[in-house]
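Trainee: heads up, no residue letters with this:
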């Protein structure tokens, strides 16, 4: 609430209306700092699991599925990752949490991101979206500045936007579907302009329906990384006719969460080199 109090000149001049009007001081409370108290433990799918649950195991969860490529995603809460073990278990790619909002950087990012590369995995970075704290453009800039960029070295995947249920309050971060869709577009446009690649969008179908009104304007530009913990991929959000990556399981004794790229390893390599995402 804003308070209006007489300024020092008004007090010296007495109670005259002109003097009081001429020396008004407007006092406003300081804006509360954004809450990052859960940032260490927010990672791709934590809130999706909390809201949507786990519905059995995938029908196929092996590393040798001919038309799917196994990968992981990790974040700082896991600490240093044994990427040799991950590669030995069949993983070919990974995504690593880099940032959240405009106020948190994964303290394990260098070990996780560079370690995956050293072990021969193709790796990319993702950003945990906080539409409640700043604009999409500001968060895309922050992400790129803190490890989320792309380079055409053949081993770096384009960045991903993790947009899911709010761990700090209202599921849609206090935004209506039109404003949420505009926020996502602000992020993806900025990322494309500055990283020269289209960002993947990580989400669940239920969240997308609830918080964007099932917006269909991203399927032709931004590959879909779908979270669903069940035996099948299931319904996709509007605008996408296929997923590029399916996050099908949490943990499971392997580093991070479990994902399938929708195609053989050659498609993952092509995406890293600059090709558009394609399914097998």
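Mentor: Cool, got the structure. All values reported here derive from a predicted model rather than from experimental measurement. Numbers count the residues shown, from 1 in each chain.

Trainee: C-alpha only now, for contacts and for neighbours.
Mentor: OK.

Trainee: what count of nearby residues applies to residue 22?
Mentor: 12 (other C-alpha atoms under 10 Å).

Trainee: isn't it up against residue 11?
Mentor: No - contact status for residue 22 versus residue 11: not in contact, 11.0 Å apart, counting by C-alpha atoms under 8 Å.

Trainee: second one coming, line it up with the first:
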């Protein structure tokens, strides 16, 4: 997940991007994520997908979706409201995510902007906790860590998380790649105990090494294309467990 123009997919370039997809009938072909048939399918979208066929995606097996709400403190997905409401109307558990630009403003400022523009949460079983998308800088390849030291990056993430919890009562799900996390935070393990991990790793039948500190993942983005709109994801559990996670229990 990145810009709302055609995504730059820096994370996909780090890891070889071979085709990985689930069949619609639930059978797992060779090369698909391990144990995928026992997990819950979902996807994530931004304004790039515009008007999504929510009912069609649910018929193909999707049970959840994350939708891009904001970026920095000056961008809101113009399709966010219709996407957020449309997904709920189709019976999908949905949540919002924020694309971090740590070099533009503070973590607290970006979290507050996110909450004001779609990043809220309710313990209703239909709303996933807000997610923080933090990955390689899509606007400046020479400054993949946004020009921040590792200590400043960790402090930025903490400020974002603290403000989000203050305003919503939930810690954010953290979306990242193992490579970015270890390179740009220095392998900080400070967040694993109370932040669910949304790991991005494409082109593999296994999630591979996790970022420092985490011993398990909650969401896995395993491809940027497939039978569902946008990026293809799995939740590590059943639909019932997903609803429990959404409620915060």
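Mentor: Alright, I've got the coordinates. Note that the structure is predicted; figures quoted are calculated from it, not measured.

Trainee: for the most centrally placed residue in the second structure, give me its contacts.
Mentor: Nearest to the geometric centre of the second structure sits residue 175, at 4.6 Å (C-alpha atoms, centre = their mean). Applying C-alpha atoms under 8 Å, 6 or more residues apart in numbering, we find residue 175 of the second structure in contact with 131, 132, 133, 134, 135, 197, 198, 199, 200.

Trainee: counterpart of the fifth one in the first structure?
Mentor: When you say that, I think you mean residue 135 of the second structure. Following TM-score structural alignment, the counterpart assigned to residue 135 of the second structure within the first structure is residue 164.

Trainee: the residue lying closest to its match once chain neighbours are set aside and residue 27 of the first structure, how far apart?
Mentor: Leaving aside its sequence neighbours, residue 164 of the first structure sits nearest to residue 203 (C-alpha to C-alpha, 6 or more residues apart in numbering; 5.7 Å). As judged by C-alpha to C-alpha, to the nearest Å, residue 203 of the first structure and residue 27 of the first structure stand 41 Å apart.

Trainee: the two: which is more packed in?
Mentor: residue 203 (23 against 11).

Trainee: any idea what the more buried one aligns with in the second structure?
Mentor: Using TM-score structural alignment, residue 203 of the first structure pairs with residue 176 in the second structure.

Trainee: hmm, the residue nearest to residue 164 of the first structure is touching residue 165, no?
Mentor: No - counting by C-alpha under 8 Å, residue 203 of the first structure stays clear of residue 165, with 9.1 Å between them.

Trainee: quick one: the longest helix along the second structure to the first structure mean distance?
Mentor: In the second structure, taking DSSP state H as the definition, the longest helix is helix 150-168. Here helix 150-168 of the second structure, set against the first structure after superposition, deviates by a mean of 0.7 Å using mean C-alpha distance after the TM-score superposition for the first structure.

Trainee: so which elements touch that helix?
Mentor: Other helices and strands packing on helix 150-168 of the second structure, by 3 or more C-alpha pairs under 8 Å, 6 or more residues apart in numbering; DSSP states H and E, are helix 107-116.

Trainee: what sits up against the helix it packs on?
Mentor: Identification of contacts with helix 107-116 of the second structure by C-alpha under 8 Å, 6+ apart yields 69-73, 98, 100, 120, 156-164, 167-168.

Trainee: in the first structure, which residue range corresponds to that helix?
Mentor: Using TM-score structural alignment, helix 107-116 of the second structure corresponds to residues 136-145 of the first structure.

Trainee: distance from the chain centre to the matching stretch, please.
Mentor: 11 Å (C-alpha atoms, centre = their mean, to the nearest Å).

Trainee: please identify the buried residues of it?
Mentor: Neighbour-count burial for stretch 136-145 of the first structure, counted by 16 or more other C-alpha atoms under 10 Å, picks out 136, 137, 139, 140, 141, 142, 143, 144.

Trainee: what residue of the second structure takes the place of residue 221 of the first structure?
Mentor: Match for residue 221 of the first structure (TM-score structural alignment): residue 194.

Trainee: residue ranges of the strands in the second structure, please?
Mentor: For the second structure, strands defined by DSSP state E occupy the ranges 40-45, 64-71, 75-76, 93-99, 131-133, 173-176, 197-200, 219-223, 231-235.

Trainee: sorry, back to before: ok, the match of residue 135 of the second structure - contacts?
Mentor: By C-alpha under 8 Å, 6+ apart, the neighbours of residue 164 of the first structure are 45, 47, 48, 129, 171, 202, 203, 204, 207.

Trainee: which one of those is nearest residue 93 of the first structure?
Mentor: residue 202 (15.7 Å; C-alpha to C-alpha).

Trainee: relative to residue 19 of the first structure, how far out is the closest one?
Mentor: 59 Å.

Trainee: could you give the number of residues near the alignment partner in the second structure of residue 114 of the first structure?
Mentor: Counting by TM-score structural alignment, residue 114 of the first structure lines up with residue 85 in the second structure. If you count neighbours by other C-alpha under 10 Å, residue 85 of the second structure ends up with 12.
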